[in-house]
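J.: Okay, here's the prediction I keep looking at, along with the sequence it came from:
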Amino acid sequence: MIEYRIDRRSGVSTYQQIVLQTKQALRLGLLLPGDKLPTAREVVEATAINPNTVLKAYRELDREGLVEPRPGLGTFVRRSLARPGAEADGPLRAELVGWVDRAREAGLEREDVTALVASVLEQRYGTGATPDAPARNIEGDA
């Protein structure tokens, strides 16, 4: 079962953090169709947030077709967002863990790694990028 972690200093609304963390778990295959989300009461007990905040997040996930409430039973995952190769225990993640470890050994801080990854993502997935023709950066390398 997913355990939500709320960062009150992030600048992201609490309900949106729940939505984003749920989607991330769906993408990584940590939540699968049929899995039950924690009840609003369980989330409130674990995070000390307002139950209406949890319900708002679950309603948004329901509107997006990702979960479905079952009265008297709880809220259940309707569909996954996982793609082959993006599993939490998959080989791509293992490669990424190794890369992050090397970045740390090279002295990069978390913010440095975030900036570096964001720049590569923008280069490869930014405007005009396709899998066959990645976006080009200012220096012009492919």
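T.: Received, thanks. From a predicted model like this one, the values you see are computed outputs, not experimental measurements.

J.: When you work out contacts or count neighbours from here on, use the C-alpha atoms and nothing else.
T.: Will do.

J.: Please enumerate the strands of this structure.
T.: Applying DSSP state E to the chain gives strands spanning 67-70, 74-77.

J.: would you turn those into a markdown table with mean neighbour count and distance to Ile49?
T.: Formatted as a markdown table, those follow (neighbours: other Cα atoms under 10 Å; distance: least, Cα to Cα, whole Å):
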| stretch | mean neighbour count | distance to Ile49 |
| --- | --- | --- |
| strand 67-70 | 18 | 20 |
| strand 74-77 | 19 | 18 |
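
J.: ok, structure two:
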Amino acid sequence: MEQVRQALLNSTLRPGDRLPTVKEVVGSLAINPNTVLKAYRDLEREGLVEGRQGVGTFVLRRPDGPPPSEQAVLRRSLAAWIARAQGAGLADSDIESMVRAGLRAAADEAIA
């Protein structure tokens, strides 16, 4: 689900595009077909995709969020921050911990 959402946000997938079949996803990722079916159903419930009997699953719209151009700016900014953190000697696990802590702190501030 997250991969599809990301692809929609960064315009890799666009409204009208057909998603791979469950069989194609299972074959390329070696995951349980029920997992793929559930993800497609959840995306459909969110109104992002639509399953068409005998034809496939198609993208209806992109999720709410910043447009691709703003995401690109944010991605570049994040990449620069990661490079600085690595240059300072932080391991990937330390960087991940810092990002998670930052996300938690932002969520706490939004609630307060």
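T.: On my side now, so go ahead. In this text the structure is predicted, and so the values were computed from the model without any measurement.

J.: counterpart of Ser97 of structure 2 in structure 1?
T.: Aligned by TM-score structural alignment, Ser97 of structure 2 pairs with Ala115 of structure 1.

J.: Show me what Gly27 of structure 2 lines up with in structure 1.
T.: Match for Gly27 of structure 2 (TM-score structural alignment): Glu45.

J.: Could you tell me how many residues sit around that match?
T.: Each residue near Glu45 of structure 1 was counted by other Cα atoms under 10 Å, and the total is 12.

J.: would CSV of the strands of structure 1 with distance to Lys36 of structure 1 be doable?
T.: Below are the strands of structure 1 laid out as CSV (distance: least, Cα to Cα, whole Å):
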stretch, distance to Lys36 of structure 1
strand 67-70, 9
strand 74-77, 4
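
J.: For Leu26 of structure 1, which of those strands is the nearest?
T.: Closest of the strands of structure 1 to Leu26 of structure 1 is strand 74-77, at 8.7 Å (criterion: Cα to Cα).

J.: can you list contacts of that closest one?
T.: For strand 74-77 of structure 1, contacts defined as Cα atoms under 8 Å, 6 or more residues apart in numbering pick out 31-39, 58, 66-70.

J.: how about it, aligned to which bit of structure 2?
T.: Against structure 2, strand 74-77 of structure 1 falls on residues 56-59 (TM-score structural alignment).

J.: Check the mean deviation of the matching stretch from structure 1.
T.: With mean Cα distance after the TM-score superposition for structure 1, stretch 56-59 of structure 2 departs from structure 1 by a mean of 0.8 Å once superposed.

J.: Please state the offset of that stretch from the chain centre?
T.: Counting by Cα atoms, centre = their mean, to the nearest Å, stretch 56-59 of structure 2 is centred 17 Å from the centre of its parent chain.

J.: Check stretch 48-55 of structure 1 too.
T.: The offset between the C-alpha centroid of stretch 48-55 of structure 1 and the centroid of the whole chain comes to 20 Å, using Cα atoms, centre = their mean.
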